[in-house]
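*Asks:* Would you be able to build a 3D model of this:
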Amino acid sequence: MSFYSTTPRAGAVPPLPNLAGTFVDEGYLKLEQLISSDNFIQIYKALDTTTDTHYSVKCTRTDTPPPSRLTEEFSIHQSVSHQIGVATLNRMFEEDGRTFMILNPAAGTMGENITKFGMYVDRPDRIKGAFIELVEAVTECHHAGVYHRDLRPRNIWCDSRGWGLRLANFGKATRKAESDEFGCGRPAYMSPECADTTRGSYSPRESDLWALAVILFNMVTGSNPWRIADFADASYAAYRSNEDTHFIETCHLTPAANDFFRRCFASQSEQRPSLEEMAVEVLAIDRFSLAHTFTVHSRGQVHSALLEVHNVNAPDLRFVDRAKRSITTRERFAKKVRRA
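*Replies:* Here you go, the predicted model:
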């Protein structure tokens, strides 16, 4: 049995109202702008009126998910909140049947940079810099015994240049090395094991690595490889029938990028690269795609002007270790990821 389904759920809970312009936290916090809304979760840009400090605020219903799950989310997120590449979680409070989590502010999300700006497409140095930051963040979480299970561009906060990545939304996160809770996260980013309920259990660690590969695919192509990693999905079935050249023929990937994704999307998890191997292999790729040269097409529109605005040189074989205020080279990074 597969998690794949197009049937709407019965008795769905109505979405949250737009609270932009209202005050919460006993009137001290103004929700200035709704940044994103997804599956009964809202992210607001908010202002603390007592200090003139801006925050990002996550809003959910107190009963959806259950209170125990919200408490677990807060506990897990707070345990890694100090880590490199994780959004800082300050506090949580309940008000009027809603739960609010107060986080340090974010300029935007990787999802916006991919879908609106095409910021990474045909920019190999920028792809490498962002991906290495992402791998380091996941490595730190895994080393702390935390597995996100909902990694996707919308849950990755970043600055206006597409860097300074921070993992957010730990609503599906777990500390379990093996899980029997299937269907966690968005279908397009689920590993085959997570999507297949007949398996009995799956590895959240391996599921995170699969999602990382899909996110890299998003950055390279501006699209998803499939709706879900299940043979009921035509795109996934087409890939499995021609793994050697499918992405070269359909997405114009370079042979080096194609070989990397073929390893990441191996049907058996033990054949997939580790976090360390993913980082080293991505850094060694000179170019990921031949589909775009001077312009980027996103949602059918050319965004070359936007690319000119965001044309900033990204780090290639090194990245900023923000917590230590230093530069971490490939060799030092390799030592760090071996801990996970």
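*Asks:* CA atoms for contacts and neighbours, from now on please.
*Replies:* Will do.
*Asks:* got a list of what Ile102 touches?
*Replies:* Tyr55, Ser56, Val57, Lys58, Leu89, Asn90, Arg91, Met92 (Cα atoms under 8 Å, 6 or more residues apart in numbering).
*Asks:* and it, what element?
*Replies:* strand 98-103 (DSSP states H and E).
*Asks:* Now the element after that strand, going C-ward?
*Replies:* Assigned by DSSP H and E, the successor of strand 98-103 is strand 108-109.
*Asks:* who does that following strand touch, helix- and strand-wise?
*Replies:* Counting by 3 or more Cα pairs under 8 Å, 6 or more residues apart in numbering; DSSP states H and E, the packing neighbours recorded for strand 108-109 are strand 156-158.
*Asks:* Here is the second sequence; please produce its structure so I can put it next to the first one:
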Amino acid sequence: MHASSSIPELYDHVIDNGRLQFIEKLGEGAYGVVYRAVDLDSPTSSRNPDPKQYAVKVMLKAQPRTRHVRYQRGEIAAHRSVSAHPNILTLHKVIEDEPYIYLVMDYCPGGDMFRHITERKTYGGKTDLVKKVFVQILDAVQACHEQGLAHRDLKPDNILCMDESGSRVVLADFGLSTSSDRSSTFGCGSSYYTSPETIGTDFGYRPYDAKVADVWSLGVMLVNMIAGRNPWTSATMEDQCFLRSMTKPGYLQKMLPISDEAVTILQRIFTYDPKMRITLPKLREAILKVKTFFMTKEQLAKSHRFAQIAARSYFQKYYSFTEEDYKEMNALEQAEFGRRENLVEALVVENPTNHFRLVDRVGSPGMPSLTNSDSDSDAESIGPVTPARNAVGSETLVDVPLLKDGEDMGVPVVPTVAKKRRDRPFGSLVQFMERFAL
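*Replies:* Here you go, the predicted model:
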């Protein structure tokens, strides 16, 4: 049972000596519930009739001398250390009473990037907007890394939009972050976005650099923004979309309407060998040089039907294809996707000249499972966002002084966060193929 289920409804609940009043539940996770709150003391006028708003994350206080205490304090310390960055969600205040801890943060009226991708299709066909937003995300992650912090749960759910346009974003939720140079927590994050070394099964569960793993997650997010889909369900040898993406040059463009420029960048991100992965500064530089992230209509007309279908579902208006363009869809090679290929015990990594070479599969069966002493298989990313079940590391152990109820925030409020629970993210290529019986 999640601890958040033990938190009663707190509508109209007032904290901070009567200053903040809860008015709406925005979302909940494993250990917290997020409410929208209004500042009853904020001045109003005819020009600005509405009081200031915040997102307040409510957490049950962890029992003393437990691992959960370390998680709570680690999350707060991590968020505070980077909160001043313009592309990171501002944490204004941490207060406590019995039996709760309250994290007072900016409220984001634009919701999260997940919503903008899946419901509003905000970024489809808009290279300048994708570039503008993705660079903001890169800058936020770079700021974390410069503070010695790896986020470890990068995904659209954790990118919050300052307004309805989806053009100004901030990074949120530091519940899985770590300051360790080498992490030994495996399966940490959301499966669609975790790197092969983070999963650990094909790497012999060797300690990994979580900052480098963040770059992989950014690559999956870039695919989300360009194509509205996940490239695979899990970056392991058990996932046929992942295997084909690694072993078959051109596979991503076969399935998704991604430009040549974007594919070149993704090849530098999705390197099976973490040491060969592109750095954040180089990635930022490459993103700024892109002319288009999307296939042109002419390229798409000549592309594989799978890419055409994905384009139609994500931004039909941009391409203006008709149903007639897809009448041959069911005649495609269905058998190709109804069987698993006999792949060699190898995976592909990108070498410095951007060619592909096979490397021996690393790791071995029989290594320790996720439920080891450094992980909590029942824990979940908490706060404004709620991913699939994750292992949460116990590596960030920072003592954080909490403020008592009523202490002054000391910083101005800028409108901004929040999130509703999702059981699963938008479709992966596997789900996409199943839907169309490909």
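*Asks:* if we can go back for a sec, buried members of the contacts of Ile102 of the first structure into ChimeraX, please.
*Replies:* Remark: buried members of the contacts of Ile102 of the first structure, expressed as a ChimeraX selection using 16 or more other Cα atoms under 10 Å:
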select :55,56,57,58,89,92
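*Asks:* Now do stretch 114-134 of the first structure: which range of the second structure does it align onto?
*Replies:* Across the second structure, the stretch matching stretch 114-134 of the first structure (TM-score structural alignment) is residues 117-137.
*Asks:* How far away from the center of its chain is the matching stretch?
*Replies:* Offset of stretch 117-137 of the second structure from its chain centre (Cα atoms, centre = their mean, to the nearest Å): 14 Å.
*Asks:* Return the set of buried residues in it.
*Replies:* Buried residues in stretch 117-137 of the second structure (16+ other Cα under 10 Å): 117-118, 121-127, 129-131, 133-137.
*Asks:* sorry, back to before: so how much does the strand holding Ile102 of the first structure differ from the second structure once superposed?
*Replies:* Superposed on the second structure, strand 98-103 of the first structure shows a mean distance of 1.7 Å to its aligned residues (mean Cα distance after the TM-score superposition for the first structure).
*Asks:* ok, the contacts of Ile102 of the first structure vs Ala107 of the first structure, which is closest?
*Replies:* Checking these against Ala107 of the first structure with Cα to Cα, the nearest one is Ser56 at 9.4 Å.
*Asks:* how near is that closest one to Gly300 of the first structure?
*Replies:* 31 Å (Cα to Cα, to the nearest Å).
*Asks:* now swap in Leu47 of the first structure and tell me
*Replies:* Leu47 of the first structure is 36 Å from Gly300 of the first structure, by Cα to Cα.
*Asks:* Can you pick out the residue with more neighbours from those two?
*Replies:* Leu47 (21 against 7; other Cα atoms under 10 Å).
*Asks:* residues touching the aligned residue in the second structure for that one, list them.
*Replies:* Here Leu47 of the first structure is matched to Val38 in the second structure, going by TM-score structural alignment. Contact partners of Val38 of the second structure, counting by Cα under 8 Å, 6+ apart, are Leu20, Gln21, Phe22, Ile23, Pro51, Lys52, Gln53, Tyr54.
*Asks:* what's the answer for Lys121 of the second structure, then?
*Replies:* Gly228, Tyr314, Phe315.
*Asks:* Burial check on Glu270 of the first structure, number of neighbours?
*Replies:* 9.
*Asks:* got the buried residues for the strand holding Ile102 of the first structure?
*Replies:* Quick answer for strand 98-103 of the first structure (16+ other Cα under 10 Å): Thr99, Phe100, Met101, Ile102, Leu103.
*Asks:* just stretch 239-256 of the first structure next, same as before
*Replies:* Across stretch 239-256 of the first structure, burial judged by 16+ other Cα under 10 Å covers 239-240, 243, 245-248, 251-256.
*Asks:* Tell me the one among the residues you listed nearest to Arg263 of the first structure.
*Replies:* Using Cα to Cα, these come closest to Arg263 of the first structure at Glu243, 9.9 Å.
*Asks:* Touching, Val282 of the first structure and Lys128? I think so.
*Replies:* Yes: with contact defined as Cα atoms under 8 Å, Val282 of the first structure counts as touching Lys128 (6.7 Å).
*Asks:* what about the strands in the stretch 151-300 of the first structure?
*Replies:* 156-158, 166-167, 297-298 (DSSP state E, counting those that start in this stretch).
*Asks:* Include mean neighbour count when you put those strands into TSV, please.
*Replies:* Converted to TSV, the strands of the stretch 151-300 of the first structure look like this (neighbours: other Cα atoms under 10 Å):
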stretch	mean neighbour count
strand 156-158	25
strand 166-167	26
strand 297-298	18
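*Asks:* Just give the nearest non-adjacent residue to Thr189 of the second structure, would you?
*Replies:* Careful, residue 189 of the second structure is Gly; it's not Thr. In this structure, Gly189 of the second structure finds its nearest non-sequential neighbour in Asp153, 4.7 Å apart by Cα to Cα, 6 or more residues apart in numbering.
*Asks:* If you rank the contacts of Lys121 of the second structure by neighbours, which is first?
*Replies:* Going by other Cα under 10 Å, Gly228 tops the contacts of Lys121 of the second structure with 29 neighbours.
*Asks:* Give me the mean deviation of the lengthiest helix in the second structure from the first structure.
*Replies:* In the second structure, assigned by DSSP state H, the helix with the most residues is helix 127-146. By mean Cα distance after the TM-score superposition for the first structure, the fitted helix 127-146 of the second structure averages 0.8 Å away from its aligned residues in the first structure.
*Asks:* Good, we can wrap up now.
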